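Asker: I need the structure of the sequence given here:
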Amino acid sequence: MSSADIWGLNIAPISDLLLVMENAGVVCSRFEQGGALMDGYSQWNEREKRPYVILASDKNNFFRSRFDAAHELGHLVLHRYIERLDCINFKPIESQAHKFAACFMLPEESFSVELSTHPTLENFIALKNRWGMSAQSMICVQKNCN
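Answerer: The predicted structure is shown next:
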C-alpha cells in the first residue's frame, strides 16, 4: 500500500493540504511572525508521538502558504531523526524539503500530462489555480522531478 493510499490521496490536485495533513495526525497552526526570517517550522513531539507544523501568516499568499506547508511536511517525513542542524547540512536539507514539497503537490504522473511538450510561462500560469501552486514551483518540478 502506498502513502497516497494511506493518506487517501490520488494523483489529482490536493484541494486542502492542511486538512490532509491534519487528517494524517499533524497538528497545524498559523502565527504572525512580524518579519521574513522564517516561513514555517515543524517538529515531532516525541512525548506525544505526533508532528506539529506552524506556518507564518504574514505573507498572506495562498500559493506560498501551500508550498510552505508541503515543505514543512517534507521535513517531517524526511528529517524526523535529524537532531542537530548545522550550517553544513542546512542547504541540502532545505533543498530536499523544497523538492519534496514540489513533487508531493505536483505528482508527475498527472501533472506532466497537463503540460505541452515545450511549455511556456502562460501554460504554467493557466495551471496555477487548478494545482494551487506557483508557476515557479511548477517550472521547478517540470525541470527537476521528471
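Asker: from here on, just use CA atoms for contacts and neighbour counts.
Answerer: Noted.
Asker: other SSEs contacting the longest helix along the chain?
Answerer: As assigned by DSSP state H, the longest helix anywhere in the chain is helix 87-105. Judged by 3 or more Cα pairs under 8 Å, 6 or more residues apart in numbering; DSSP states H and E, the packing partners of helix 87-105 are helix 62-78, helix 135-144.
Asker: buried ones in the helix or strand just after that helix, by neighbour count?
Answerer: Heading C-terminal from helix 87-105, the first helix or strand you meet, by DSSP states H and E, is helix 108-111. For helix 108-111, burial by neighbour count (16 or more other Cα atoms under 10 Å) applies to E108, F111.
Asker: let's compare: structure for the following, please.
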Amino acid sequence: MPPLSEPTADGVEVVDASVARDPHAAYRAWREAGGVRKVRFAGPVPLAGWVVTGYAACRAALADPRLSKDGATEAYARYAGLPTGGPGGGLTRHMLNSDPPRHTRLRRLVQRAFTQRRVAALRPRIEARVTALLDALDKGRARVRARSI
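Answerer: You can find the predicted model right below:
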C-alpha cells in the first residue's frame, strides 16, 4: 500500500496516517518519484506543505524568498496546540527555523564557532562521548545519566 493517497482535484497529495508509522517508505517513494509536490497532512488540523527532493530542487527551494520557515514553525505550533512561537519559543523559534533577517543576525553570532577547524577540534570529544554512550547500552536499553558534555 503506497504511503500517499492519490492527488486531489487541486493536485495536492494527501499524506495519510501510514506515514507516521513508517515514514521511510514515504521518503523513499518521494525520493524515487523526484521533484516537488504539494502535500496536505491528514489529521484533526490538516497542515499543508511542500515535499522537495533532489539536490537542485532543494537548493532552489532554500533560496526562494516565497518559502518561509517562520510560517511553517507557526503552523506547527498552532497544529500542536502550542502558543504561537511554541513553548517559550525555544523549541520552534530558533535559528534553523528562522528566515532572514532574524536568521542572518543569529547566524552571524555563531558562525565563528562553526569553522571547519573548530568543528574538527571537537571530533575527539564527540567520539569519546558517543563511545561512552554506546558502551552504556545494556541489552538494547540505555542507562541515562544527566551530565554535561
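Asker: so what number do they get for TM-score?
Answerer: The TM-score (TM-score structural alignment, normalised by the length of structure 1) is 0.24; 70 aligned residues with a Cα RMSD of 5.7 Å.
Asker: re earlier: how about the longest helix of structure 1: buried residues?
Answerer: I93, A97, H98, K99, F100, A101, A102, C103, F104, M105.
Asker: for stretch 118-130 of structure 2, same thing?
Answerer: For stretch 118-130 of structure 2, using 16+ other Cα under 10 Å, no residue counts as buried.
Asker: let me see the ranges of the strands in structure 2.
Answerer: Assigned by DSSP state E, structure 2 shows strands spanning 4-7, 13-15, 35-41, 47-53, 137-138, 141-142.
Asker: please identify the most buried of those strands.
Answerer: Highest mean neighbour count among the strands of structure 2 (mean count of other Cα atoms under 10 Å): strand 13-15, with a mean of 21.
Asker: with adjacent residues omitted, what lies nearest to V27 of structure 1?
Answerer: Once flanking residues are discounted, V27 of structure 1 sits nearest to Y52: 4.7 Å by Cα to Cα, 6 or more residues apart in numbering.
Asker: hmm, M21 and the one you found touching each other?
Answerer: No - assessed by Cα atoms under 8 Å, Y52 of structure 1 is found out of contact with M21, at 9.9 Å.
Asker: what do the two both touch?
Answerer: Here Y52 of structure 1 and M21 have V27, C28 as joint contacts, going by Cα atoms under 8 Å, 6 or more residues apart in numbering.
Asker: right, I'll call it a day here.
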